Structure formats: structure tokens, C-alpha cells
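Trainee: Okay, sequence plus prediction incoming.
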Amino acid sequence: MSTNSGSPAGLSDTVLTVDNLTVDFPTPDGAVHAVRGVSYRLNPGEVLGIVGESGSGKSVTSMAVMGLLPKTAKVSGSVRFRDRELLGLSDNEMKTLRGNKIAMIFQDPMTSLNPVYKVGHQLAEAVLAHHDIPKAKARARAIELLEMVDIPQPDRRVDQYPHEFSGGMRQRVVIAIAMANNPDVIIADEPTTALDVTVQAQVLDSLRAAQRETGAAMVLITHDLGVVAGQADRVLVMYAGKPVEIGGVDDIYYNPRMPYTLGLLGSLPRLDQREAGRLTPIQGSPPSLVNLPLGCPFTPRCPLAQDVCETREPDLEPVDADEAGPDGHRSACHFKDRVARHRPADLFDETSADAELPGDFGSDSTGEEQAEPHGPTDVRSVNTDFGTESDRDEQL
């Protein structure tokens, strides 16, 4: 949301409010501007997807919310959990919130789980850290949590070590730890990274189960736009540490108003596309966060860039007058109206590999051209509901 549109704080149903969050890391070469003015709010049960290339500031934003950044980081802005400001709290004060009110699922379960402790011990520890209950009751809760995330034979698995679990099962254990205390907010940092599609589906089912069980709001950080399409209610697109577009899933996927968002969608395979063709790439690389350009940081890669883009960075503003509400569709582009209803291939140039394709590439075996897919940017047809597979192949 726009950093100059006023804070959305004060709304009674908001569990998490991030307003104009900025994070800098000092280095010998200058300050790294990792996060630049991120604002959003979360309501109970809502899922916000945060997408963008590596280095765009997605994970740093969430680390700042959790108070897990190093002491050298310079953090400003506001992070409020309900009516409590989190920035400036001591580590001991944050410990009462982490895992209890706000939980985080990290992307690498092998580094999230301690290899020398049994899985049940680590689950029970998450419960005992915030509740004064007998160890037997904590163990029973650990077994219950394993069952909730579809770990087979949870009463036996609870006494096994992390290395005795497959990668997908370890990730589900991490999800179980996050939901142990029924938190109000769950932050999932790329929970399906490096998993095959079947295991990914199982992990996503576990995430849905965690949300149903806890009623929590969720921040879902991912590179996978298909996952976002199937899971999120709203989407925040980040580039060079700054939000460049935010809106409902339908707004972002059917009517993107930022060239970068359109380029991300063009890089996504579509299962409804009947004609053969290559994905549309965004050529170039993100800018250095130490020496950011004066204007819009996407200018060197943008097909719509004009002189104004090199001198003035656009604000995150409503795309239409009726989108001016706090949850409306907003875009940071001087030419957002020109982006509307375009296909990625309309704006982004073909690569040298595309130019060398034969003239009949994209035709069927009879030489007849295939039908165009419906809708200019109708990419939500990506199949993200893989179904729930049996865990028999993961059992030892």
C-alpha cells in the first residue's frame, strides 16, 4: 500500500499492520537499501502472497517483522501486532510473541530442525516455551500436531530424528511447530522451495490445515506464482526492495498494471495454452541495492520506460478512482494505464533464441494454428491443486 496514503492502523479487525517499513544494512561500500517503504495490513484468516525475484526484500521484510535482523540493521517505520508496536521491543519481549502470537516457517527444514533432538522433543519444546503444562501433555500435543499435518504413524514418528524423515515430511514438521500454539499470524518463507510437485501439494495441504486449525492470517513468500494463485487472497509484488504493485489475486493476475508484474506472469507456464511457444523473459538483472538509480529502478529493463522514469520514482497509487480504499489495487508505474490488458509478449522483446525459431513453430501437426488462450493475461489457469497423494513412498 502506498506509503503516503496514511497508515491503515486502527482498524479493529487488523492483526498485523506494516507501515512504511525500511531496512538498511551498512557495508564498507555504502548502505544496502534492502527494504524501502513496505506497507500492508493483514486481517484474520487472510493470506497475503509476497512475490518477486531473489534480492527484492521479501524475506528481509518478514525478518524485520519477527525481530530477527542483526543489530547492525537500521530499521524504521512501524510494525504493529494488533495495537502493539513491535519495532523497538527487546529480544525478551519479542520472545513472548514469536511462536506464540506470530510464527514463522523457514524455507529450509534441515536448518530449522535440530538434528540431535527427536522431532517430538522439538514439537513439545515449542509448546512448553509458552505454556506451563506437564511434559506428557506436551508430548500428546506433539503427536496431535503430526497427525494434523498428515505425518503417517505419528505416535511412532514422534520418537524419530529429523534425518529419518523425507524433505517434504520435515517441512510439514516445521509447519506443525509453527501451528503448535495457535498463532494469530503465520509467516511462511518459501515453504515449497526445492520440493517436487507431489510433495509440494502435500505441504500446501498442510499449510491450509494449519490455517484452518489456528484461524491465523498468513504471509506467504514465494517465487512460485502458481502457488500464490491457489493460496492467496491478495498479492504484493516487490522489486528492488519496494512494493511495485498490490491488489487482489484477480487484479494482479487478470489485470496487472506494472510492467514488472506483467513480465513475471509471462514467465509462468500455462496449462490452458494450446499453442506451442516460449515463455516471455524479463531481460537484464535487478539493480544494486547499494547504488540505486535516481528514478524507477525497473527502468533499464522496462519496455515502456520514458524520460520521466529515469528522474522520478513513481509512488504506489490506486490504478482507478474506485480502488482508493486500503485494500484497493495499487501500482507504482507512471504508465500504468498503458499496461492494462496487454499480454507479456506485446511488451517484452523476443530473445535471440526466439528469433531463430522456425516459421511454423506454434502450429499443430496439420499446419493449422492453434486457438489463442482466453484472456490477455489469464494465467491463473496454472494448476496448483495437485491433489493429496499417499505418504506411503515417504514411509521408512
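Mentor: Looks like it arrived, so ask away.
Trainee: Could you use CA atoms for every contact and neighbour count after this?
Mentor: OK.
Trainee: which stretch of helix or strand covers M218?
Mentor: Remark: M218 resides in strand 217-221, with elements defined by DSSP states H and E.
Trainee: tell me which strands and helices that strand is in contact with?
Mentor: Applying 3 or more CA pairs under 8 Å, 6 or more residues apart in numbering; DSSP states H and E, one finds that strand 217-221 makes contact with strand 47-51, strand 185-189.
Trainee: Take the ones you listed and write them to TSV, including mean neighbour count.
Mentor: Shown next, in TSV, are the helices and strands packed on strand 217-221 (neighbours: other CA atoms under 10 Å):
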stretch	mean neighbour count
strand 47-51	25
strand 185-189	25
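Trainee: A353 is nearest to which of those?
Mentor: Ranking those by proximity to A353 (CA to CA) places strand 47-51 first, at 27.1 Å.
Trainee: Just want the angle from the closest one to strand 217-221.
Mentor: Interaxial angle of strand 47-51 relative to strand 217-221 (axes from the mean of the first three to the mean of the last three CA atoms, to 10 degrees): 20 degrees.
Trainee: Mind checking what helix or strand follows strand 47-51 in sequence?
Mentor: Counting by DSSP H and E, what follows strand 47-51 is helix 58-66.
Trainee: for that following helix, packing partners?
Mentor: With contacts defined as 3+ CA pairs under 8 Å, 6+ apart, helix 58-66 has these neighbours: strand 16-25, strand 32-42.
Trainee: Take this one as well and set it beside the first:
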Amino acid sequence: MVGLDAEDILEKAKVLSDEKFSEVFFECPFTLGFILKIDKALKEQGYSIDGDVTLTEYIVYLFQVIGLFMVYADEEDVFGKDKYVKNYIKEMREYASKKNAKYKKRLDDGISMDIANDYSDAKPLKNSEAKKDSSKCGITKGLKLKGTEDEEEKKEEDPRTLEELMEELNSLIGLESVKLEINNLIHLQELNRIRVERGMVSLPVSNHLVFYGNPGTGKTTVARLLSKIYCKIGILSKGHMVEVDRSGLVAGYVGQTAIKTSEAIQSAMGGILFIDEAYTLCSNSENDYGREAIDTLLKAMEDNRDDFIVIVAGYPDLMMDFIKSNPGLESRFNKYILFEDYTNDELIEIFKVVCKKNGYVLEKEVEDEVKKLFAEMYTDRPDNFANGREVRNYFEKVVTNQANRLYGKENITNEELAQITKEDLKVN
């Protein structure tokens, strides 16, 4: 905008609101998910407002921007292939024309008579042109909301290639059925992306997943790799993973759970929200706020289908009960991946990898002893056996025994520091 800075834009937005600008927009049923999509689309185009503003001010500003694009711009260039956003804007445009025939004149007057005169013919402005002449769109750069950080700046892209990430996934010990399922998902997503690029019909693929299995079976590791792989093939924009449990979503007072859950959702936008032991959100108590978290989550999943994935994880039986407890969960989670317990040989292999990674050497007789101990551990394992976690816990006890054995000894050699003996393997 000519001669207008960020503060002026906010003031004009407030004027529009005072003059029942909200009659055009705010009576339409909009959602937090829609606001976040608009915000994301504008930031990707390099547009935002300078200075610290409150969230309320920024929402008003976003609708100011939408109004400008509705009158002057071709939102196709701004919002790309996001059908949800474009359909929403189309719906608002139709609503505006029915609700207020003088909408355009009021918008022009509220912004600037000079700008209105410049666009007296209401000629559509392409986004590429807007970038060349920012005075025609009234959008500036450098938004930072109070109390937040710029997520785009904070998150760095994983330096590994797609091939390297796939190799890491496929080289994980065990999990053969899991790796097959994940590879199938990746191949389907990649093929779907190619179809869309070539103007073909997009396949109806649900990205949300249920990971079920005992602890320590690699659920978190696979989810984290999947987020990075999906980023590489263009399914997710950031490729990070936010891991939470009930305590990260549920608050102790009425109304706070929705806010807390929304914050977790927002932090995971562009990546994966991984909810461990998700069934703890479901309770029969009327005073439990877990259901509020579920409702907020379901709404976000519906509103942000293109750049937000939820993976819920936990014990097999409990996860099935959790999904069946809510029709909304059943409709949104239709892909289940079972993480089976590791076999005895796989547990031994994990122990050897952990040892090697930390610079420890297992002599032949020590390795044979490890196999015997793990065979007993595997045979006597409980139903909720911790698998890889159990191996890591055992490793920590072994190296603690080694430290106690070497403590106080003078002139310890490098070989002694790297060596694990049969005596070290004796743990309770």
C-alpha cells in the first residue's frame, strides 16, 4: 500500500471491522484450521505484517488480506492447489455478494481512496505482479506474533537425501512387516504426487496412522523417519515430528484443554503429531477433559488434510478400544500398522549394534554368554515386554558394572575401556 506501514494497515483493518466488515466474513463459519492455512499460504509467498501484534489483531489482518485478494487478486497464484482454501474463499465471495451489494465500495473506502482509484476497473492482480509492486496488495514482510518464533526459520531441513533416509528405514533391525507397509505407503504417496502434477485425479489416501505394539518396538523411530521422508517427497512442508502424550494435550481446567491441544497441533503443522499412549485421552469420567482434546484434534485433522499428519500409538488391545470409542476416530484412522515383538536373534543384534555404536567390543565368549542371557529373557518375557527398550536398559546396567569394575584402577588402557567381560554381564 502506498504510504501505509504495518500499523496503518491494522488501523484500517479495525475500521473495516467497525464498519461491519465482519458482516461479510465473520458470520461465515470459519475455523482455526482455515486461519492457519491462510497464514501458511501467505508466508510461503513471502507475505506477512511487520511488527509484534496480538493474535486477535492478526486474525483481523488476515481477513483484511483475504478481502484484498478477493477484490484485486487471483488467489490461484497465492493459495496454489489448496482446494479447501480456494473453495472457502469462493464461498465467502458468494456470501459477500448476496449479503452486501456495496461490499467492494466499502472495502475500497475503508482501505484508501487512492488505492480505490487505482483499481477503479477492479482489474485482477496476479500474485507475480503483486510481488513486483507491493504497493498494490498492502502486504508486508516480517511477521512475528508475540510470544512465538518463526517456525520456518527455526526448523532446518534434514541434510540426508531421500535415498539415505529410505536406506536407514530399510536397515532397521527386524520390523519386516512394518517396513513393507511403510514402503507401500511411500510408493503410493509418490505415485499420487506424480498424478496430481500431471493433472490427473488424486487418489483418496488417508495419511493418519495407528501404530500399535508393545513398547520398544520402534514406533517412534519409524514415525520420525516417515516425517522426514514425506518431507522429501513433498507430502509435508517441514518434516519434523512433535511427540506428545496425554499431559501434552490435556489441561486441568475447563476450556484450557482445547487451547493446549491447539498449541500442540500448531507446533506440528507441516509435520507429524505423534501421540503416545493415545488411549489415555479416552475416559468414562464426565469430568475428564481428554474428550475435549480428541474433539479438537479431529477438527484439526479435518481442516488440515494437506500438511498435517497424526499418528496415534500404544498397546494393541488398548489402541483398538480407543479407536472404536469415537466414530470420528474410526473414520479418520483407517490404516493400522502392527509392530511385533523382536525375536531373540533380533534383540541380540540390537545389543551388538548398541555396543558397537558406543565403542564397546564383545569377545566371542562374551557374545555367546549374551545369547544365553537373552534367550532366557525372551522366554520369560511378560506380555508388555519392552523389547528394544529392555535391551538399552540392560546395556546401561552392563556398562555400569564395567565402570564399577574399573573404578580406582590405575593406568586403564583403551582396550580395557572398550572391553565388556562376562563378569559385566551379570545384572539383576
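Mentor: Yep, that arrived. Please read these numbers as outputs of a predicted model, since none were measured by experiment.
Trainee: what's the TM-score for these two chains?
Mentor: Aligned and superposed, the two chains score 0.23 in TM-score terms (TM-score structural alignment, normalised by the length of the first structure); 133 aligned residues with a CA RMSD of 5.8 Å.
Trainee: Out of the helices and strands packed on strand 217-221 of the first structure, which is closest to V227 of the first structure?
Mentor: Closest approach to V227 of the first structure among these (CA to CA): strand 47-51, 9.0 Å.
Trainee: Direction-wise, compare the closest one with helix 58-66 and give the angle.
Mentor: Angle of strand 47-51 of the first structure versus helix 58-66, following the same axes, to 10 degrees, is 140 degrees.
Trainee: which secondary structure elements does strand 47-51 of the first structure contact?
Mentor: Strand 47-51 of the first structure sits against strand 217-221, helix 225-231, strand 234-239, with contacts defined as 3+ CA pairs under 8 Å, 6+ apart.
Trainee: so where do the strands sit in the stretch 251-400 of the second structure?
Mentor: For the stretch 251-400 of the second structure, strands defined by DSSP state E, counting those that start in this stretch occupy the ranges 272-276, 309-314, 336-339, 361-362.
Trainee: out of the ones you listed, which comes closest to A418 of the second structure?
Mentor: strand 361-362 (5.7 Å).
Trainee: So which residues make contact with the closest one?
Mentor: With contacts defined as CA atoms under 8 Å, 6 or more residues apart in numbering, strand 361-362 of the second structure is touched by 352, 355, 418-421.
Trainee: longest helix anywhere in the first structure?
Mentor: What stands out as the longest helix in the first structure, according to DSSP state H, is helix 197-214.
Trainee: residues near E93 of the first structure, how many?
Mentor: The tally of other residues near E93 of the first structure (other CA atoms under 10 Å) stands at 11.
Trainee: Can you give me the separation between it and M104 of the first structure?
Mentor: Distance of E93 of the first structure to M104 of the first structure, computed by CA to CA, to the nearest Å: 17 Å.
Trainee: show me the contacts for T22 of the first structure.
Mentor: Going by CA under 8 Å, 6+ apart, T22 of the first structure touches 33-38, 74-77.
Trainee: swap the cut-off to 10 Å and go again
Mentor: 33-39, 60-61, 64, 74-78, 241-242 (CA atoms under 10 Å, 6 or more residues apart in numbering).
Trainee: just the buried members of these?
Mentor: The neighbour-count test (16 or more other CA atoms under 10 Å) marks 33-39, 60-61, 64, 75-78, 241-242 as buried among the contacts of T22 of the first structure.
Trainee: I figured I143 of the first structure was touching G120, is that so?
Mentor: Yes. Between I143 of the first structure and G120 there is a contact under CA atoms under 10 Å: 7.3 Å.
Trainee: More neighbours: those two, which one.
Mentor: Neighbours per residue (other CA under 10 Å) separate I143 of the first structure from G120, with G120 holding more: 28 against 24.
Trainee: Quick check: G213 of the second structure touching L338?
Mentor: Yes. Here G213 of the second structure reaches L338: they are 5.9 Å apart, a contact under CA under 10 Å.
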